[in-house]
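Undergrad: When you get a sec, could you give me coordinates for this:
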Amino acid sequence: MPGLMAGMFLSALEQTIMSTSIRTIADSLGGLSLQAWATTAYLVTSTIAAPVYGKLSDIYGRKPVYLASIAIFLVGSLTCTFAQSMYQLAAFRGLQGLGGGGLMALAFAITADIVPPRDRSRYQGYFMAVWIAASVCGPTVGGALAGADRILGISGWRWVFLVNLPIGLLAMAVIARVLDLEHHRQPAKIDVWGAVTITVGLVPLLVLFDHGREWGWGSPAAMISLVVGLLGIVAFVAVERRAGDDALIPLRLFRISTYRTAILTAITVGVGMFGAVSLVPLYLQLARDATPMESGLVMLPMMGGIMIATVVSGALISRRGRYKILPVAGAAITAVGMFAFSFVGIDTPIWIPLSLVLLFGIGIGNCTQAVTVAAQNAVPARDTGVATASLMFLRQMAGALGVALFLSVLFGTLGTNIADAVDRATADPAVAAAIHDPAVASAPRNSAFFHLLHGGQELATDSSFLKTMDPVLERPFREGVAASLDLGFLIGAATMIVTLILALCLKEVPLRELSASEAMAQEAEEKAKAEAEAGAEAEAGAAAWRTADGDPA
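TA: Coordinates of the predicted model:
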């Protein structure tokens, strides 16, 4: 378990450490306008790689494939250290993502091999605690390293990638020495065309989700990405249908009602969770004038809620063997929290959003934990790896879609809401005079206000412009932001109500008493016994036929 936790720590750390260091990195490499591609490259390759690792681990075994994923991740981290341009960094981040795609998915799959479903939630709770610790440490460590001029003669920001090496090497050493899994090799071929078509389908869609607002959703680039992506997905489904059991994601799994419902639940959780949660820091920074660091600290209650819910739900599943009530309760709690957040304004006491963020965490922790166990328990033991990786892959895709959707709603309504707030504020002569003063409109410090007022879809990467904005414009701006965020949280609440309905439809299958590895061993033993019995019956039949034919032999 320590080796798996180290791998999980790497995965979570990599998703957060860049958030506070990317601006410094982009400045150093002279590519501020290209900084988003360094994030997109990792997102694209890690998302696509997840189901590939799941299938490969089912064929060749978890241990060698997991060690390979860590090794590729570390090679990618090392090459990122030596990047000399943002283009190089984006390419090396893509290599890093090829390894990172297996870190979390395979950790959960290996746990399923070792631990029976009834006890699995307890161990996944430990993983969640590690994930939370890395998520909390990531922004702080990233900011501290990026802020240092040089460490041991190397630029501070390059240590953002070098810090992965000792953790990853430790994880590899522990796994290589301690992890001992019996592998039951499956006669299957590598689904090359499945990997090709899913890449063709997902790369343009993920790029679209990440850059659609910048391009404009109706722009030629956005339309081409959408068409190519959809054609790729259609081709992927056709290829997977033909591949049968050799498919990268076997479509027969979706004929299992419990697995299908669990996947749909995970997708809606991904849309609502990632989408709505992405709005909370914007509320804190743009409506409450919090710094990025302060907004990160305010998210701690959510992390605490996730950890509490994960530990408690794991204990309940282990003790009672029941899991359906958990995603039902989790979706209801999250929906209530998001609906309540839609009434939060710029003057709401801070303890209220803090309490609601805690509700988010409790609800999300109950949903994700139980849905993963339900999906793993519903499929045959031999499909545990691909089933787990597919669930995480689809949830991550849904999260990318959710973030794009919610931010598009925010910025799509921001101009109108700012204008409405300005109209209400013009009852104050000072505000009316400032709005119509050419000097105020042309001042660089007020450019963000007038850019969004006239329908702009982009915002500065931090909230520092609020500190220099004309004071009379600041309150209408914050009120407009709060109104747009309210709509986003209402959509989040509606998404979680859909999740609640799906969770109610989730069929509760009794949890297996055996781990996936033990179940596969039992299946192999029963198969061998059945073949031996069939052989004995055939031999007895042949002997009887020979006797009847007069042959004493």
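
Undergrad: can we go C-alpha only for contacts and neighbour counts from here?
TA: Will do.

Undergrad: Tell me how many other residues crowd A329.
TA: Residues lying near A329 (other C-alpha atoms under 10 Å) number 19.

Undergrad: And this one, please, so the two structures can be compared:
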Amino acid sequence: MNEPASDTDNDSLAIELETDVESDEDELFPRKSVTEDSRLLVINADGSDYDTSKLPADYISPLSPNWRPTLRLRLIQLVTCTNVFLMGWDSSCTASTYALIGSEFHAANNVSWISTSYLITSTAFQPLYGRFSDIVGRRVCFLFAINIFFFGTLGCSMATSLFTLNIARAITGIGGGGLVTLGTIILSDMVPFRLRGIYQSAINFCWGFGSITGASTAGAIADAFGWRFVFIFQLPIFLVSIILGYLYIINPPFTGMSTQKAIQNIDFGGSVTLVFGLASLLACLSMGGNEYAWTDSKVIGFGVAAVVLLSAFVFIEGKVAKMPVMPLRILKGRLPVSSLCTTFFTGLANNSQLFMLPLYFQSVNLDTAAVAGARLIVPSLVGIVGSIATGVIMSRWGHLSKLMKIGTLIMLAGCILVSTFGPNTPTWKYVTFMMPTQFGNAILMPAALFSMLAHFSRVDHAVATGTCYLIRSIGLVLGVSVSNSINQNSLSSILPRVLANTPNGDEIAELVIHSVTAIKTLPFETRELVVMGYTTSLRRCFQASALSCSIALVASMFCTASTLHRKEDDEEEVATTAPTSTEEEFV
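TA: Below you'll find the model as predicted:
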């Protein structure tokens, strides 16, 4: 009878299997050891075998037994959290003011592209930052990203039409795609894995605080000074962040390959096909049933282009790219697939609801932009509490898979409750029914990310982080596009029908679809009919969010990740042995 293999034998077998798998990526990043491959991530505490002349004197390896938070780490954390605050501000301020912007440009039916144009470019460029930061350094990529974001935001404040505003938002997205990803990667360079949950909770807090601030003040700023000042407000904060990032973010030294060779193998083909594939898909969804019929040649053409380009993207990632944007090996295994599917569908549901709630309050309740934004404050505060609690639980006790499942279930309950909103809903229901979605989302987001990271060794964390954010961003993009498509198609069908017996009913329907502010100017009887139409349409959007959460809940049931805690001897061994992706590394 064969004896069971020991833990040592299992580890040796895992290392042997790992070294048997060779790829072009391995040739570019020789895997002599995790230390050499991940460079700054796991530089030995004594700096042996490395040129440490470019490292600051106060740098301490996250694997060192003498690790402690330094002043530099605190300042870098300040920079990171400042950027995440701006990301949260930007997301909520746009949702709170897009109805005003669309009404000013007489294009309320196309206003979703204010968010969509940003999300397309941020989604496509987001994973590139992980690769580029491995090649040219975190500091260089950070400064590039935040400067692009700065000038894109400046362009938004100067836009003269919806088209130019969308172009500026797309430019902003190129920078924004890197800020959140780099924030996680930069802190990962300097913080032990077992403590990252706490540091991630600080990032989530700043995102939530930015969302609250943007939702509560953006509408008031737009009402008082105009929507352009919503973008102008952000610029001074960017300048402070640029200065701090330039002074304190580490640009690590690299070994094992030349920068020129690496740049020649960057996955430009994958990035281009992803950008244009997503753009085609979103154009199809946004135009179909809104500007054009679903059978129109333009809509069909965009749909076919999306299928071809996204198929080419998958082919390039699997067969062509030497340094793929989204390595297909990252997608193998039950745990990564479960985490990514949960991330995708919850991102779709949450962003769809975030995008539609301000529209609901302004079209059904006839609130101003300021009031509509203020209604999101309390739910966002609950989300902050959830993110902080989740960070502490992950770092101390783990329970990653349980947190994913609980968070998704709570979020599903919130989506169902929100789908019951109507014109006569009392204020207390608005407040309490929106809480579960934000609370559940705050729990599952970090749990899903770290479940993904816990499956891989440190060498793969930058790529895994970029992939996780990429999948979530695709969900965010589709959340905006799908919800807007459902809403516009529903309104185009419902309003002409309910206004059939109203004089000039077709003209009124066309007017209120393009301008939400026009609803207030209608006679009482006509206004009530329009409000009823908007209620029915938006309820369908909220029900679609609930369906997306249901799929995410099923996906989360396949997650088996447990904890962030790693054995101390395993961490020391990682610095001198080949990497593995096995779960034996983790307690």
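
Undergrad: isn't G138 of the first structure right up against L10?
TA: No: assessed by C-alpha atoms under 8 Å, G138 of the first structure is found out of contact with L10, at 9.9 Å.

Undergrad: where does P252 of the second structure land in three-state SS?
TA: Here P252 of the second structure is recorded as coil under DSSP: H, G, I helix; E, B strand; the rest coil.

Undergrad: unless I'm mixing things up, it is touching I135, no?
TA: No: with contact defined as C-alpha under 8 Å, P252 of the second structure does not reach I135; the gap is 9.6 Å.

Undergrad: Compare those two (neighbour count), which wins?
TA: Between P252 of the second structure and I135, counted using other C-alpha under 10 Å, the more crowded position is I135 (23 against 20).

Undergrad: What lines up with that one in the first structure?
TA: Using TM-score structural alignment, the partner of I135 of the second structure in the first structure is I59.

Undergrad: Any figure for the gap between its match and V52 of the first structure?
TA: 11 Å (C-alpha to C-alpha, to the nearest Å).

Undergrad: One more: L514 of the first structure?
TA: The gap separating L514 of the first structure from V52 of the first structure is 26 Å, by C-alpha to C-alpha.

Undergrad: Which residue of those two possesses the greater neighbour count?
TA: A side-by-side neighbour count of L514 of the first structure and V52, using other C-alpha under 10 Å, places V52 first with 25 against 19.

Undergrad: how about the nearest residue to that one, chain neighbours excluded?
TA: L248 (6.4 Å; C-alpha to C-alpha, 6 or more residues apart in numbering).

Undergrad: The one you found - that's part of a strand, no?
TA: No: secondary structure of L248 of the first structure (three-state DSSP): coil, not part of a strand.

Undergrad: Looking for the alignment partner of it in the second structure.
TA: Per TM-score structural alignment, L248 of the first structure is aligned with V325.

Undergrad: which residues does that match contact?
TA: P127, L128, R131, D267, G270, S271, E317, T467 (C-alpha atoms under 8 Å, 6 or more residues apart in numbering).

Undergrad: and it, how far is that from H455 of the second structure?
TA: Counting by C-alpha to C-alpha, the gap from V325 of the second structure to H455 of the second structure is 19 Å.

Undergrad: now A321 of the second structure
TA: Computed as C-alpha to C-alpha, the A321 of the second structure to H455 of the second structure distance reads 23 Å.

Undergrad: between those two, who's got more neighbours?
TA: A direct count of neighbours by other C-alpha under 10 Å for A321 of the second structure and H455 places H455 higher, at 25 against 21.

Undergrad: Secondary structure element for the spatially most central residue of the first structure, which one?
TA: By C-alpha atoms, centre = their mean, the first structure has its centre lying nearest to Q396, at 3.8 Å. Using DSSP states H and E, Q396 of the first structure sits in helix 384-425.

Undergrad: my guess is S117 of the second structure meets T164, correct?
TA: No: contact criterion C-alpha under 8 Å: S117 of the second structure and T164 do not qualify, at 11.1 Å.
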